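Enquirer: Have a look at this fold, sequence not included:
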């Protein structure tokens, strides 16, 4: 088969991709059904001055709102080095390669073969029949050489869109892999921010515990001085000493949490345990949440959330698979051809008289498959229904995630303010109780209770401040923020080069 025939096959393949009918349903993007104005499913009431939530779309680099350079550096390093993200990137490359394998079925296949055979026929075999032509004399056939180069081509005409639907499903799988990678990226960015904020929160609690230890030690020394003066009994000293030891017992546990958080960040950055101590051991304030947070329009959530986009891509692929199953019911038409040269003498091999070829179409019609085709179609239709339900659940889950994050963020802010006020009152109560204890007006138990209340309030406030910031991180994650059009490039070539030749 010559070059002209190959070109003809390619033109027919291209025309089949554009002009033939594709059986099965065409994919129509589903409607998410999210509210258009408020995530709470009702019109927004009168907007107060400086509302905490803004209609503007969230910034893809939302972690910059915390104004913490260390956090920003960690986010950048995580995107460049995280192993889960690299795995998702390789899986995306795999889906693209798989799509290429599928798309190859739309074009002709051309194979070249060349054979050389040296053959000697048996004198007692079919050659012996030649004795009748030579009056019983031996009929001798010398050894012969057969030279035969050939080119074989075949192409299935995609009349019903069997291959085109497979390519469509392959494209949907690529989009699915892209959104899976985006989902990994969104989760990674949120996890880095959460671990970093919790690390700073633990360090804040360590500082508070050390301050509390200092204050409790001063109170213990005060009670000892009063015992030496005979003003109180040793019971006050023991109670004060017990409080000191109670605070000391909290500090090692907090240091353990600090190490765990550092190592969690190191794992996200593909670093060994303890590698971030030099960068993060020095305590810094908890990154504060901004006063106003952009949320965007609820109806746009489906375009931002990678999991919703994954569900839509899965539904698209399932719909295309129905078309593939429907096309199996129709006859398949193939064009087959073979061209080559055959000669017993090498010097005559490339002469026109040595040319031989075959060409012709073939048709295959399924008549009886034992119910395989019908069952396959019903299976694909059921899988499409499953994908549609999964899409609906993904949208509903996203809506719940955003509302829960909004409520948690807003209520934790109220709790933080109440704890801040409690600290002020508890500090004043401790000051007054100490003064009255020194004056001998009240018992030490009053001082001890006031001390414990203040210490607990400070720890709770630090935890609440941490929760406010981590709740904001969760809100940004629920909104699907934290990725852009440009993502890390596929590291496949470097990985293959590291593996080396087989």
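Expert: Happy to help now that I have it. Just so you know, these numbers come straight off a predicted model, no measurement behind them. Numbering: from 1, shown residues only.

Enquirer: contacts and neighbour counts: CA atoms only from here.
Expert: Fine.

Enquirer: what about the residue lying closest to residue 220 once chain neighbours are set aside, which helix or strand?
Expert: Closest residue in space to residue 220, ignoring its immediate chain neighbours: residue 240 at 4.9 Å, by CA to CA, 6 or more residues apart in numbering. Using DSSP states H and E, residue 240 falls within helix 234-268.

Enquirer: Structure two is appended below for comparative analysis:
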């Protein structure tokens, strides 16, 4: 509503009456106004009955090794916000807390949320009148040949002081401002869920990097052990060659095997250094800053209760799905904005002030002035731009809805892939553990038989190669189980709804009437 900040003494009763009529008209327009454009309705939950193609898994296999514990899938189970604590690693917990506090990408996402929040609050300003106050002072001289001087005292040289208040208001008759704010609120929600997704992805990446670091350390340890074994075999063959019990071909083959094992070590060391650098950067530190956390697969506890969300709950838990839904909402509101731009626009203005030749005369009787005005403007011809802008807004909504569907399908795929991986990880770890035990026994027997002269060198060389491959495969199978377990918590939404640091989503913009929805679904002609 229009509010005059000062009553001018010279204003008559008619002025007050005019203001009351104007205010009544504005109130009537505000109450009777509607918001054009389609009302947004939350997409229906997917009708899929299961997250995977086959029957959902219940438990995984067991292996007598670190990371080989059985895991049970709990249908409809909830996810804690700090799900990484289920690995029972104080070092991992501390590193993730550092990352959440200092990671620059997460801080940038939080700043983007602050920008979106302030933009929404700025958009709400269109609901209210715009009030400006100003004071002008000038010294003027009329030419001597003028027919009459401007002031009533017939002075040709005078000062002029004019303070005034101006009020302007654009009634939201067709809901353009409401649809604009609705779109801004939806965009704010999209940015919020983008920030939540960044937080979950960061914690998941830290867990994966820590597991990979532990895996590389174990692989390096296994490789160095193999270097020691092959070095010992080279020494034995050299001794046997000197005594005439071995040929030069056997020694050359063993030296080649030792060189191959040594060649596998530098790439592993490079990968380990890269993981150390990655962990430092994720925690907001420079790569050169030494990390105190050295992870070991044996120190990580494998979570044994794994939640499996219902399909209808997954779309509410995944922040990327919620972000895509918010983008749909913003696009829907923009259709209403585009339609409102094609309709008439009403603006109301009011001015009041005082003008005098001296400051001490301001606001005295006879110096006041006021004005009221109302404008009605409607687009007549814009070269078709407004019509095409509306069509573009509708196409943008279709694009957002298809992107939402794609995001939902990708979310289901992520969960299904992870469940399948966890089921097969347990089977793979069992097989890798059995193969590693068999390869170690074969190597021990081959070394003993070769030393006693009961086995040939080729069988020993084959046993060494088999043991090397089995050790590396076992470590990789262990790491895959930890990594895929973390990936499941990530794919299910990471429990962000239990995180007190995440601000409430807030009430969604209220849907408009069905009559408005029906009215604005028609394609109106350009005015």
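Expert: That came through fine. As the structure is a prediction and not an experimental result, all values here were calculated from the model.

Enquirer: rewinding a little: residues in contact with the residue nearest to residue 220 of the first structure?
Expert: Contact partners of residue 240 of the first structure, counting by CA atoms under 8 Å, 6 or more residues apart in numbering, are 216-217, 219-220, 223, 448.

Enquirer: which residue lines up with it in the second structure?
Expert: In the second structure, residue 240 of the first structure lines up with residue 254, judged by TM-score structural alignment.

Enquirer: just residue 382 of the first structure next, same as before
Expert: Matched to the second structure by TM-score structural alignment, residue 382 of the first structure sits across from residue 395.

Enquirer: Give me the helices and strands touching whichever strand or helix holds its match, please.
Expert: Secondary structure from DSSP H and E places residue 395 of the second structure in helix 385-452. Here helix 385-452 of the second structure touches helix 319-340, helix 457-491, going by 3 or more CA pairs under 8 Å, 6 or more residues apart in numbering; DSSP states H and E.

Enquirer: residues in the first structure aligned with the last one?
Expert: With the alignment judged by TM-score structural alignment, the segment of the first structure matched to helix 457-491 of the second structure spans residues 444-478.

Enquirer: Same question for the first one.
Expert: Matched against the first structure by TM-score structural alignment, helix 319-340 of the second structure falls on residues 306-327.

Enquirer: same question, stretch 78-86 of the second structure
Expert: Structural correspondence for stretch 78-86 of the second structure: residues 57-65 of the first structure, per TM-score structural alignment.

Enquirer: in that stretch, what counts as buried?
Expert: Going by neighbour count (16 or more other CA atoms under 10 Å), the buried part of stretch 57-65 of the first structure is 57-59, 62-63.

Enquirer: What of stretch 319-339 of the first structure?
Expert: Under the neighbour-count criterion of 16+ other CA under 10 Å, stretch 319-339 of the first structure has 319-328, 332-339 buried.

Enquirer: Give me the range in the second structure that stretch 197-210 of the first structure lines up against.
Expert: Taking TM-score structural alignment as the measure, the second structure aligns residues 211-224 with stretch 197-210 of the first structure.

Enquirer: Look up the average distance of that stretch to its aligned counterpart in the first structure.
Expert: When the first structure is overlaid, stretch 211-224 of the second structure sits 0.8 Å from its aligned residues on average, using mean CA distance after the TM-score superposition for the first structure.
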